[in-house]
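Visitor: What shape does this take:
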Amino acid sequence: MRRLIPFALLVTTLLLPGLASAEAWTEPLNQLKKVGPEGAGNEAAAEAWQTLTDQGSAIIIPTLDAMEGSSPLAKNWMRTAVETVFANELQKEGELPAAEIRAFVADRENEPNARFLAFDLYSQISPDEAAKMVPDMLDDPSTGLRRNAVAQLITEGKKALDAGNKEEATTILGKALDGARDVDQIDEIAKLLREKLEQKVDLPKHFGFLMRWQVIAPFDNTDREGFEEVFPPENEIDLDATYKGKEEKEVSWQAYTTSDDYGMVDFNQPYSPLKQVVGYAYTEFDSAEERAAQIRLGCKNAWKIWLNGELLFGRDEYHRGMRIDQYTLPIILKKGKNTILVKACQNEQEQDWTVQWQFQLRVCDSTGTAIHSTDRQPTPEPEAATRRRPNQ
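Guide: Next up is the predicted model:
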């Protein structure tokens, strides 16, 4: 039978004699963190990986810890190290730090992907105990763990629906919708509520997507230089102004309202599909009080965001995929009017999958619960073909 022993005792046992320090895994982990793109550091990483995995299950928790702040490439090396050691110990019924793995999952301050991996490990050690953790993950910061809790509720909701308990099904699926962050799950829940239970589902309001904007475009992004170039909307917001845009053509602000279920602001709608261009979208958000909040953005173009005239963040990267809550920006909302400006840049690529010039933005608290502007207007009625998935 496989023995599960306290992690501290496991480490001490493995390090005797001589009580060697934790540096036995620190140096290999540091080496894995140095791995770079296009094979940079791979040879040294391979050697470090072997040194790390040779130390057995004592490296599981330190390696999970080391994933915090590491690059995606480094995380891949660390993940495979953990999985390899775990599989070896599991096969030979060796010693595994079960309690420490569970504690790592339970600590929401740990790196989300590492926690998801740890939960997978714990599910293999103690499937029944792992299953008991799932219901408490409905508001978890790890989308992978949250997804498990939502899936469980969807199953329960369907069972209630099949049994004819419509009121119970509505309650359960409404709770699932509160926790859902993956579009496929949101779509499934919304469809059940709308079609099977005849419930009105206002997804934009539910998630806090901002639907009404002023937009202006196109400015020039030839050779992708527009991301750094400062165009007039970055210096002032004058909705009555006219400026010189791309090719010296005059551009001015115009009202834009989206009726998309996921709040998609699509520059291609008012301006037609364009390339090597920059667009801006501006809106105002009235907060009932000064408070901590988050702006959550989905965008596959290069972008920048300003709140109340202060640059929050920007990402000069194009067409790397898009999803709901792709980027999370902590903010402080002022009481009263807050201004939000988004810059979205389109590059020169001509492939079909590079056509999108769009973003979605919502305001919420740290759990993802919507925060609404005090003057939020009713959600626009959807048009025939406006419900597009945000990860197109």
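Visitor: switch to C-alpha atoms for all contacts and neighbour counts from now on
Guide: Fine.
Visitor: mind listing what the residue sitting nearest the centre point of the chain touches?
Guide: With distances taken as C-alpha atoms, centre = their mean, residue 326 lies nearest the centre of the chain, 3.9 Å away. The contact partners of residue 326, by C-alpha atoms under 8 Å, 6 or more residues apart in numbering, come to 296-299.
Visitor: Just among the residues you listed, which is most surrounded?
Guide: Neighbour counts for the contacts of residue 326, by other C-alpha atoms under 10 Å, peak at residue 299, which reaches 29 neighbours.
Visitor: Please list all residues in contact with that residue.
Guide: Listed by C-alpha under 8 Å, 6+ apart, the contact set of residue 299 reads 321-323, 326, 358-360.
Visitor: now those residues as a markdown table including distance to residue 309 and secondary structure?
Guide: Shown next, in a markdown table, are the contacts of residue 299 (distance: C-alpha to C-alpha, whole Å; DSSP: H, G, I helix; E, B strand; the rest coil):
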| residue | distance to residue 309 | secondary structure |
| --- | --- | --- |
| 321 | 28 | coil |
| 322 | 26 | coil |
| 323 | 26 | coil |
| 326 | 23 | coil |
| 358 | 21 | strand |
| 359 | 19 | strand |
| 360 | 20 | strand |
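Visitor: Write the ChimeraX selection for whichever of these are buried.
Guide: Selection of buried members from the contacts of residue 299 for ChimeraX, criterion 16 or more other C-alpha atoms under 10 Å:
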select :322,323,358,359,360
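Visitor: export the contacts of residue 326 to TSV and tack on distance to residue 201 and secondary structure?
Guide: Formatted as TSV, the contacts of residue 326 follow (distance: C-alpha to C-alpha, whole Å; three-state DSSP):
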residue	distance to residue 201	secondary structure
296	21	strand
297	22	strand
298	21	strand
299	24	strand
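Visitor: Now the two most distant members of these.
Guide: Within the contacts of residue 326, 296 and 299 form the most distant pair, 10.1 Å apart (C-alpha to C-alpha).
Visitor: the helices in the stretch 51-200 of the chain, which residues?
Guide: 60-66, 72-91, 98-106, 112-125, 127-133, 143-162, 166-179, 183-191 (DSSP state H, counting those that start in this stretch).
Visitor: Check which helices and strands the first one sits against.
Guide: Under the contact criterion of 3 or more C-alpha pairs under 8 Å, 6 or more residues apart in numbering; DSSP states H and E, helix 60-66 touches helix 23-33, helix 72-91, helix 98-106, helix 112-125.
Visitor: would a markdown table of the ones you listed with mean neighbour count and distance to residue 166 be doable?
Guide: Shown next, in a markdown table, are the helices and strands packed on helix 60-66 (neighbours: other C-alpha atoms under 10 Å; distance: least, C-alpha to C-alpha, whole Å):
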| stretch | mean neighbour count | distance to residue 166 |
| --- | --- | --- |
| helix 23-33 | 18 | 52 |
| helix 72-91 | 18 | 43 |
| helix 98-106 | 19 | 34 |
| helix 112-125 | 21 | 33 |
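Visitor: Second input sequence below; structure requested for side-by-side comparison:
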Amino acid sequence: MENLYWKSLLSQQKIKEIYNYARSKGFITDFLFIGPFENIGNSGLYKEFPPEKEILLNQKYKGKNGIEINWFKPMEKSINGYINLYNLIYPNKWSTAYALCYIFIPKSQEVLIKIGSPNSYKLFIDDSFIYSIETERRNLFDQEIIKIHLPLGLHKFLIKISNTMGPFGFYLGITNQKDEPISGIKISENIQNYIKRKLPWIKIIPQKDFIRESPLSEIFYTFYGYILGTYYGYRDDGEKFLERAKKNKT
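Guide: From the prediction side, this is the model:
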């Protein structure tokens, strides 16, 4: 439902409401970018390009098709929270790009990191690999929710996005456990001192807490299977629920 409301705001171009809603979702829009790197046959997700080894803002690298690339900051920031790499990176088809920022957490706490993307991606925090998915799906926010404990201080966020032929971009939001913006959070695009560390986390399946399962009807299984498989890209999980729907129907 949230995504439907969001699309309604966007279609009506209600700028003030879009801006306020994006802030309430905790969307991060301050990033540095670099790309494109190769993504031949969607293999770029699994290749370790220079940003995964080092962050040197003045360094130039050989990117896709041998072009020279470097880190850059766009002239304008996203108002609606969606980071549209299709307009920032060229060539933008069968390409891989990185987005970088540093986030200050004002006190140690459990937070929810929410990611949405039509593309395959990897997320790194404090140089530790957190999550990855290979997918092609609809362009929505909150498709993955990661619950993670972040200590007080600065944290390095690096997200890698690998596109094929379609839309190219992502949403990245961070909230407290009550799904509210974190008071005192600060975002920086400048290189900051941070502690390299491994961070324990768990994945929360979106929408699961909002849909009540009924073992007497196949409607729940069909709907939930469709949501997981089509909208969120969890094809295996979605197929399991669709199989349950068939069994209940018989």
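Visitor: sorry, back to before: let me know the closest of the contacts of residue 299 of the first structure to residue 209 of the first structure.
Guide: Comparing the contacts of residue 299 of the first structure against residue 209 of the first structure with C-alpha to C-alpha places residue 360 closest, at 7.2 Å.
Visitor: In contact with the aligned residue in the second structure for the closest one, which residues are there?
Guide: In the second structure, the residue paired with residue 360 of the first structure according to TM-score structural alignment is residue 171. With contacts defined as C-alpha under 8 Å, 6+ apart, residue 171 of the second structure is in contact with 27-28, 81-83, 114-117, 140-142.
Visitor: Would you map the helices across the second structure?
Guide: Counting by DSSP state H, the second structure has helices at residues 2-12, 15-24, 219-226, 235-249.
Visitor: mind giving me a markdown table with those and columns for distance to residue 150 of the second structure and mean neighbour count?
Guide: Shown next, in a markdown table, are the helices of the second structure (distance: least, C-alpha to C-alpha, whole Å; neighbours: other C-alpha atoms under 10 Å):
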| stretch | distance to residue 150 of the second structure | mean neighbour count |
| --- | --- | --- |
| helix 2-12 | 26 | 12 |
| helix 15-24 | 20 | 15 |
| helix 219-226 | 31 | 20 |
| helix 235-249 | 29 | 16 |
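Visitor: Dump those into a markdown table; add distance to residue 92 of the second structure as well.
Guide: Shown next, in a markdown table, are these (distance: least, C-alpha to C-alpha, whole Å):
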| stretch | distance to residue 92 of the second structure |
| --- | --- |
| helix 2-12 | 23 |
| helix 15-24 | 25 |
| helix 219-226 | 29 |
| helix 235-249 | 26 |
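Visitor: Of all these, which one is nearest residue 49 of the second structure?
Guide: The nearest among the helices of the second structure, by C-alpha to C-alpha, is helix 235-249 at 28.0 Å.
Visitor: Show the secondary-structure elements that the closest one is packed against.
Guide: The elements that helix 235-249 of the second structure packs onto, with contact taken as 3+ C-alpha pairs under 8 Å, 6+ apart, are helix 219-226.
Visitor: angle of the helix it packs on against helix 235-249?
Guide: 160 degrees (axes from the mean of the first three to the mean of the last three C-alpha atoms, to 10 degrees).
Visitor: Please tell me which residues of the first structure helix 219-226 of the second structure aligns onto.
Guide: Residue span in the first structure matched to helix 219-226 of the second structure, by TM-score structural alignment: none.
Visitor: likewise stretch 118-129 of the second structure?
Guide: By TM-score structural alignment, stretch 118-129 of the second structure lines up with residues 300-311 in the first structure.
Visitor: List the buried residues in the matching stretch.
Guide: 300-307.
Visitor: mind listing which of those residues are in strands?
Guide: Per DSSP state E, strands hold the following members of these: 302-307.
Visitor: I'd like those as TSV, with distance to residue 204 of the first structure appended.
Guide: Listed next are those as TSV, based on distance: C-alpha to C-alpha, whole Å:
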residue	distance to residue 204 of the first structure
302	24
303	22
304	22
305	20
306	22
307	21
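Visitor: In these, find the pair that's most separated.
Guide: Most distant of these, by C-alpha to C-alpha, are 302 and 307, 17.4 Å apart.
Visitor: List of residues touching stretch 230-241 of the first structure?
Guide: Taking C-alpha under 8 Å, 6+ apart as the rule, stretch 230-241 of the first structure contacts 214, 219, 243, 252-253, 280.
Visitor: Just put the residues you listed in a markdown table and tack on neighbour count and distance to residue 232 of the first structure.
Guide: As requested, the contacts of stretch 230-241 of the first structure are arranged in a markdown table below (neighbours: other C-alpha atoms under 10 Å; distance: C-alpha to C-alpha, whole Å):
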| residue | neighbour count | distance to residue 232 of the first structure |
| --- | --- | --- |
| 214 | 17 | 15 |
| 219 | 25 | 10 |
| 243 | 17 | 7 |
| 252 | 17 | 11 |
| 253 | 21 | 12 |
| 280 | 24 | 10 |
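Visitor: how about the residues you listed in CSV, adding distance to residue 161 of the first structure?
Guide: Shown next, in CSV, are these (distance: C-alpha to C-alpha, whole Å):
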residue, distance to residue 161 of the first structure
214, 43
219, 52
243, 57
252, 51
253, 48
280, 45
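Visitor: quick one: which of those is nearest residue 61 of the first structure?
Guide: Distances from residue 61 of the first structure to these, taken by C-alpha to C-alpha, are shortest for residue 280, at 45.1 Å.
Visitor: which residues sit in contact with the alignment partner in the second structure of that closest one?
Guide: Correspondence of residue 280 of the first structure to the second structure, assessed by TM-score structural alignment: residue 98. Neighbour list for residue 98 of the second structure: 33-35, 51, 158-161 [criterion: C-alpha under 8 Å, 6+ apart].
Visitor: Of all pairs in those residues, which one spans the longest distance?
Guide: 35 and 158, at 13.2 Å, using C-alpha to C-alpha across the contacts of residue 98 of the second structure.
Visitor: Which of these two has more residues huddled nearby?
Guide: residue 35 (29 against 23).
Visitor: just checking, what residue in the first structure corresponds to that one?
Guide: With TM-score structural alignment as the criterion, the equivalent of residue 35 of the second structure in the first structure is residue 217.
Visitor: before we move on, what about residue 46 of the second structure?
Guide: By TM-score structural alignment, residue 46 of the second structure lines up with residue 228.
Visitor: And for residue 66 of the second structure?
Guide: Aligned by TM-score structural alignment, residue 66 of the second structure pairs with residue 248 of the first structure.
Visitor: between the helices of the stretch 51-200 of the first structure, which gets nearest to residue 349 of the first structure?
Guide: The minimum distance between residue 349 of the first structure and those falls on helix 72-91, with 25.2 Å, by C-alpha to C-alpha.
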